[in-house]
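requesting a structural model of the entry that follows:
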Amino acid sequence: MLELVIDNTNSTAALTNEGWRARGRCRDLVGTLTPLFFSENFYEIARAKAICAACPVVSECFDAAKARHEPWGVWGGELFENGRVCRDKRPRGRPPRSGHPQLVIEEVPLPPDLARA
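The predicted model follows:
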């Protein structure tokens, strides 16, 4: 479906196949947010997903990315890698095999000259 999208900032009009894109929170008309949605950094991916969380067209964006087999990036609040949704993205590094070590903190006695009688 063709939809007329009017850009009030530049006083231009354009026909697009996906008029929902103009209503997305990620659309800032200058592309400053684009690197955030295509980053490999764990925290930037989380920021991009947070922007999508309050977006009014999140479902349309996700459906369109899935239909296009989008190779990578955050689309519709989900991370795509190799054309598939990647549910969990972890920061670099491997978790320990035996779990996290237990920290044992023992109380350190006060020196005798500081102890009150």
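
CA only for contacts and neighbour counts going forward, please
Noted.

now do the strands in the protein.
Ranges of strands within the chain are 3-7, 12-16, 72-75, 78-81, 84-86, based on DSSP state E.

right, and those - which one's nearest residue 35?
strand 72-75 (9.4 Å; CA to CA).

buried residues in the closest one?
72-75 (16 or more other CA atoms under 10 Å).

distance to residue 41 for the strands of the chain - can I get that in TSV?
Shown next, in TSV, are the strands of the chain (distance: least, CA to CA, whole Å):
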stretch	distance to residue 41
strand 3-7	32
strand 12-16	32
strand 72-75	11
strand 78-81	12
strand 84-86	14
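
here's the other one to compare against:
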Amino acid sequence: MQSSPPQEPQWSPAVTAQRSPRDLAGPWHSEAACRRDEAGLFFAPSQEPTAARLSREQAAKSVCARCPVLLECREHALVQPEPYGVWGGLTAAERRVVLSRRRRREAAASGGRSPDISRIA
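Below you'll find the predicted structure:
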């Protein structure tokens, strides 16, 4: 009787992950429009005058507006949270407003209850 070589066990995940072509090509930031621009456009120099800051931020936002990964970038900056610079077309101050609104919405959705920490473990 001839024995056959052992076979690799057949394994398949319970849930098939949906992967976009962007996932297969690399991280989202590899496609960011800003990777070709000066970082100084997206991050303020120290003691920048208000008019210069507003002009620089507007220029950065115009780069963001044509970016194919704008939403991924924005979400990254909100989740991290990134404390400085223009990310996903939003300044740090604008991101703080978005985060504050999210927290209020989440609190309203949970009925104003604080999470039960004893259940988290």
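
out of the strands of the first structure, which is the most enclosed?
Between the strands of the first structure, strand 72-75 has the highest mean count of neighbours, a mean of 23, where neighbours are mean count of other CA atoms under 10 Å.

in the second structure, what range does that strand match?
Using TM-score structural alignment, strand 72-75 of the first structure lines up with residues 84-87 of the second structure.

if we look at that stretch, which residues are touching it?
42-44, 57, 60-61, 64, 73-74, 77, 91-92 (CA atoms under 8 Å, 6 or more residues apart in numbering).

and with 7 Å instead?
Under the contact criterion CA atoms under 7 Å, 6 or more residues apart in numbering, stretch 84-87 of the second structure has outside partners 42-44, 57, 60, 73-74, 77, 91-92.

buried among those residues? Make that a PyMOL selection.
In PyMOL, the members of the contacts of stretch 84-87 of the second structure classed as buried (16+ other CA under 10 Å) are selected with the following command:
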select buried, resi 42+43+44+57+60+73+74+77+91+92
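
residue 51 of the second structure: which of the contacts of stretch 84-87 of the second structure is nearest?
Looking across the contacts of stretch 84-87 of the second structure and measuring by CA to CA, the closest to residue 51 of the second structure is residue 57, at 9.9 Å.

what does the closest one align to in the first structure?
By TM-score structural alignment, residue 57 of the second structure lines up with residue 45.

relative to residue 39 of the first structure, how far out is that match?
From residue 45 of the first structure over to residue 39 of the first structure the distance is 6 Å, taken as CA to CA, to the nearest Å.
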